[in-house]
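S.K.: this is a predicted model, with the sequence first.
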Amino acid sequence: MNLTSNSRVIGRLLQELSWVGSTIKEYRDGGRGFENVLTAEVFLALDFLPRQFFLGAVLEASHGATKVRTLLQREIEQAEFTLLPGNFYLTPSGRVNQKELAVQPDGVIKTPSCFGLIEAKRIKPSSFQPEQLSREFVLVMQEALNRNQEPILWLVLGEEPPVSVQRHGRLDPVNAIELYLESVLNRTENHNFEKSVLLQQVHEVVCWTTWQTIKEVVHKQVCDITIPEPSVRGCVQRLANSVVQSITWHS
């Protein structure tokens, strides 16, 4: 860990909030309902909880990308998490965010075999930006290829698909990706991807779960786990309960 950089989740959340501007007043209720606050609260706890028993179970209960998701689950104890990682750029030579094709996932997961992005939406109704899923899909494919790893794009949703996409109503995530994939590829630098080939792979890369499912899985797992040492058991119970309470509070 680089202790000279802002590598802590709370620090990165504060850095992100520092750019909010006048709408920061909306966070006065503890950030209730905001996806960045919810993501930080839930995934920070999941990072610290026994990985296979909790985060592994959450992955197992997710849908889609079965092969890579199973591989990620097997390697979850070795995973490195970066929550709220900031911007990636598909067109680094651009001079402003739009030309640079900025992508801002909510998290990055790295294991020996996998490179994954987490995209979380708030529990209350919200929409993806028109190109958002296309950009994130291209980014995860590009980053995984550069690392010789398996790509996975993990969507954490307020409700089951179809998802709401601005100007396009409700779409299956795969269809939302296809909608702007060619446009994003045409503006992305340093790749040899072909749209037709990527579309054949999208079902193997994109998976999803809901906040409600995470809540149910964590609640079940903390009830089922056996930990003889009272102090350790209490620690695990407090962390797991914080996940359940956060999801309930933000709902």
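M.R.: Looks like it came in fine.
S.K.: going by C-alpha atoms from here, please, whenever you check contacts or count neighbours.
M.R.: OK.
S.K.: need the contact partners of stretch 237-244.
M.R.: By CA atoms under 8 Å, 6 or more residues apart in numbering, the residues outside stretch 237-244 that reach it are E41, V42, A45, L46, F48, L49, K215, E216, V218, H219, V222.
S.K.: could you point out the longest helix in this structure?
M.R.: With secondary structure taken from DSSP state H, the chain has its longest helix at helix 230-250.
S.K.: buried set for that one?
M.R.: For helix 230-250, burial by neighbour count (16 or more other CA atoms under 10 Å) applies to V236, Q237, L239, A240, N241, S242, V243, V244, S246, I247, H250.
S.K.: quick one: the strands in the protein?
M.R.: Under the criterion DSSP state E, strands of the chain are mapped to 80-83, 88-89, 102-103, 107-110, 114-120, 150-157, 163-165, 169-171, 206-210.
S.K.: in JSON lines: those strands, plus distance to L179.
M.R.: Converted to JSON lines, the strands of the chain look like this (distance: least, CA to CA, whole Å):
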{"stretch": "strand 80-83", "distance to L179": "28"}
{"stretch": "strand 88-89", "distance to L179": "20"}
{"stretch": "strand 102-103", "distance to L179": "17"}
{"stretch": "strand 107-110", "distance to L179": "24"}
{"stretch": "strand 114-120", "distance to L179": "18"}
{"stretch": "strand 150-157", "distance to L179": "17"}
{"stretch": "strand 163-165", "distance to L179": "11"}
{"stretch": "strand 169-171", "distance to L179": "10"}
{"stretch": "strand 206-210", "distance to L179": "15"}
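S.K.: included below, for side-by-side comparison, is a second structure:
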Amino acid sequence: MQTFPDEITIPGTGVGVQPDAAIWMNDAAVLIEAKGTRKAAQFQKTQLAREYLALMTGPREHKLLLVIMSSPPPVRIQSSGRIDLFEGVTIGLEELCSAAARPDADVERLVQSIPETVCWITWPEIRSAVAEAAATYPCSDASLAGTLRRLAEGVTDAIDWHSGTETVC
């Protein structure tokens, strides 16, 4: 896994994309776009389309664009307001494909693949899953259990701090 990976260039366009994180495996790729925990966070107009196209033009067979947000869709897109996440991915996709000289049929295939390729989760859902897993993980090794508990607390504390919901001891 890479956080802040090197820029990915969309073939044929010269357009660069830099996701927040990437997971590369032999036959799979996951690009992660993590928006801040504040409600005002918004995507640049063609940001999701650029990340999606960069992912889809890559060599791996299995592909996923994971979007992490403060709240469930709709999402805020610059110059478009609040819209459905999948619609947000399509904004600018046709223009990017045209710049890359991709045929119209390819654009249609890409649009149809959005629901099976793009997914989302919220920071509160991640926090809840991490806290629950830490509380219920069976571990008889006290040292390992302590390490796992501290790691989980680090994740939940970071989410709380960034979202402004941290508690004062």
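M.R.: Thanks, I have it. These numbers were taken from a predicted model, which means no experiment stands behind them.
S.K.: superposed, what's their TM-score?
M.R.: In this superposition the chains share a TM-score of 0.89, using TM-score structural alignment, normalised by the length of the second structure; 161 aligned residues with a CA RMSD of 1.6 Å.
S.K.: ok, back up a step: could I get the buried residues of helix 230-250 of the first structure as JSON lines with distance to A102 of the first structure?
M.R.: Shown next, in JSON lines, are the buried residues of helix 230-250 of the first structure (distance: CA to CA, whole Å):
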{"residue": "V236", "distance to A102 of the first structure": "37"}
{"residue": "Q237", "distance to A102 of the first structure": "39"}
{"residue": "L239", "distance to A102 of the first structure": "34"}
{"residue": "A240", "distance to A102 of the first structure": "34"}
{"residue": "N241", "distance to A102 of the first structure": "35"}
{"residue": "S242", "distance to A102 of the first structure": "32"}
{"residue": "V243", "distance to A102 of the first structure": "30"}
{"residue": "V244", "distance to A102 of the first structure": "32"}
{"residue": "S246", "distance to A102 of the first structure": "29"}
{"residue": "I247", "distance to A102 of the first structure": "28"}
{"residue": "H250", "distance to A102 of the first structure": "27"}
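S.K.: which residue numbers in the first structure does stretch 144-152 of the second structure align to?
M.R.: Counting by TM-score structural alignment, stretch 144-152 of the second structure falls onto residues 232-240 of the first structure.
S.K.: L65 of the second structure touches L55, doesn't it?
M.R.: Yes: when contacts are counted by CA atoms under 8 Å, L65 of the second structure is listed as touching L55 (7.5 Å).
S.K.: residues that sit against both of those two, list them.
M.R.: Shared contacts of L65 of the second structure and L55 (CA under 8 Å, 6+ apart): V30, L31.
S.K.: quick one: the most centrally placed residue in the first structure from I152 of the first structure, how far?
M.R.: Nearest to the geometric centre of the first structure sits I118, at 1.5 Å (CA atoms, centre = their mean). Distance of I118 of the first structure to I152 of the first structure, given as CA to CA, to the nearest Å: 9 Å.
S.K.: for E160 of the first structure, same thing?
M.R.: 18 Å.
S.K.: can you check L101 of the first structure too?
M.R.: Distance from L101 of the first structure to I152 of the first structure, by CA to CA: 20 Å.
S.K.: so between those two, which is more surrounded?
M.R.: I152 (28 against 23; other CA atoms under 10 Å).
S.K.: shouldn't the more buried one be in contact with H203?
M.R.: No: if you go by CA under 8 Å, I152 of the first structure and H203 don't touch, sitting 10.0 Å apart.
S.K.: alignment lookup: E132 of the second structure to the first structure.
M.R.: In the first structure, E132 of the second structure lines up with K220, judged by TM-score structural alignment.
S.K.: and for its match, the neighbour number?
M.R.: Neighbour tally, K220 of the first structure, other CA under 10 Å: 14.
S.K.: for P5 of the second structure, same thing?
M.R.: 15.
S.K.: next: S196 of the first structure.
M.R.: S196 of the first structure has 11 neighbours, counted by other CA under 10 Å.
S.K.: kindly report the same for the one 10 residues further on.
M.R.: Counted by other CA under 10 Å, the residues lying close to V206 of the first structure total 25.
S.K.: if we ignore the residues flanking it in sequence, what's nearest the equivalent of it over in the second structure?
M.R.: Under the alignment (TM-score structural alignment), V206 of the first structure pairs with V118 of the second structure. Spatially, and ignoring its direct neighbours in sequence, V118 of the second structure is nearest to L65 (4.7 Å; CA to CA, 6 or more residues apart in numbering).
S.K.: contacts only, for that neighbour.
M.R.: V30, L31, I32, E33, E51, Y52, L55, T117, V118, C119.
S.K.: list buried residues within those residues.
M.R.: Applying 16+ other CA under 10 Å to those flags V30, L31, I32, E33, E51, Y52, L55, T117, V118 as buried.
S.K.: the third one -> the first structure?
M.R.: Read it as I32 of the second structure. Checking TM-score structural alignment: I32 of the second structure goes with I118.
S.K.: its match against L157, yeah?
M.R.: No: the criterion here is CA under 8 Å, and I118 of the first structure misses it with L157 at 10.6 Å.
S.K.: so what sits against both of these two?
M.R.: Joint contacts of I118 of the first structure and L157 (CA under 8 Å, 6+ apart) do not exist.
S.K.: now do A54 of the second structure against P72 of the second structure, distance only.
M.R.: With CA to CA as the criterion, A54 of the second structure and P72 of the second structure are 24 Å apart.
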